[in-house]
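Peer 1: How does the following fold in three dimensions:
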Amino acid sequence: MVLLNTDTQLLKTAYKLRFEYYNFYENKESQWHDKYKNHNLYEIVVESFDYKYSEIGVVMPKLLEKFCVL
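Peer 2: Presented below is the predicted three-dimensional model:
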């Protein structure tokens, strides 16, 4: 799969949202959900929580495709 520039930006944003959830909103998860519940990548990032950190590099692009974002 070849990613276009916009696809790369979407992927980076999805990783960023996931990173924020685990690193800045620990024990404040509901605040993260309130902040991002209307974000276009929200459902994708929430589904990514089902996967381990070590898997996310492979899984996130597949989730973006599954949700027809890529």
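Peer 1: switch to C-alpha atoms for all contacts and neighbour counts from now on
Peer 2: Noted.
Peer 1: all strands of the chain, in order?
Peer 2: Ranges of strands within the chain: none, based on DSSP state E.
Peer 1: Show me the helices in this structure, by range?
Peer 2: Taking DSSP state H as the test, the helices found in the chain are 5-23, 29-36, 42-48, 56-66.
Peer 1: I'd like to know which elements the shortest one is packed against.
Peer 2: Counting contacts by 3 or more CA pairs under 8 Å, 6 or more residues apart in numbering; DSSP states H and E, the secondary-structure elements packed against helix 42-48 are helix 5-23, helix 56-66.
Peer 1: repeat for the longest one
Peer 2: Counting contacts by 3+ CA pairs under 8 Å, 6+ apart, the secondary-structure elements packed against helix 5-23 are helix 42-48, helix 56-66.
Peer 1: Second input sequence below; structure requested for side-by-side comparison:
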Amino acid sequence: MASQVDFTTFANVIDGKLEKSEKTRRPLNPSTLEENPPVPVSSEQDVDRAIAAAKKAYEAWNDKPWAERA
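Peer 2: This is a model prediction of the structure:
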């Protein structure tokens, strides 16, 4: 029997960690016009931290041989 995924809690993932956001919004389901669960609204600081983490991860990834990247 297949299991279902429960999409009721959302967070940003920054540097491999779940991060709560100070602000959230509740988008509408376009087919029912019901509110969906709240989703994070990222701040400029969230984006800056995510970019810094991505650059750091890229440097480590780029140093690995091709065979280890897959």
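Peer 1: What does the TM-score come to for these two?
Peer 2: After superposition, the two chains reach a TM-score (TM-score structural alignment, normalised by the length of structure 1) of 0.24; 23 aligned residues with a CA RMSD of 2.8 Å.
Peer 1: rewinding a little: ranking the helices of structure 1 by burial, who's on top?
Peer 2: Mean neighbours per residue, mean count of other CA atoms under 10 Å, is largest over the helices of structure 1 for helix 42-48, with a mean of 17.
Peer 1: what residues does it touch?
Peer 2: Helix 42-48 of structure 1 has contacts (CA atoms under 8 Å, 6 or more residues apart in numbering) with A14, Y15, L17, R18, Y36, I56, V59, M60, L63, L64, F67.
Peer 1: ok, which pair from these is furthest apart?
Peer 2: Greatest spatial distance among these (CA to CA): Y36 and V59, at 20.4 Å.
Peer 1: Break down structure 2 into its helices, ranges please.
Peer 2: With DSSP H, the ranges of helices along structure 2 come out as 44-62, 66-69.
Peer 1: got a markdown table for the helices and strands packed on helix 42-48 of structure 1, with distance to Q31 of structure 1 too?
Peer 2: Shown next, in a markdown table, are these (distance: least, CA to CA, whole Å):
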| stretch | distance to Q31 of structure 1 |
| --- | --- |
| helix 5-23 | 9 |
| helix 56-66 | 23 |
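Peer 1: Next up, the contacts around L11 of structure 1.
Peer 2: By CA under 8 Å, 6+ apart, the residues touching L11 of structure 1 are M60, P61, L64.
Peer 1: Tell me who's in contact with W61 of structure 2.
Peer 2: R69.
Peer 1: any idea how far it lies from R69 of structure 2?
Peer 2: 7 Å (CA to CA, to the nearest Å).
Peer 1: Same check on D48 of structure 2?
Peer 2: For D48 of structure 2, the distance to R69 of structure 2 - CA to CA - is 25 Å.
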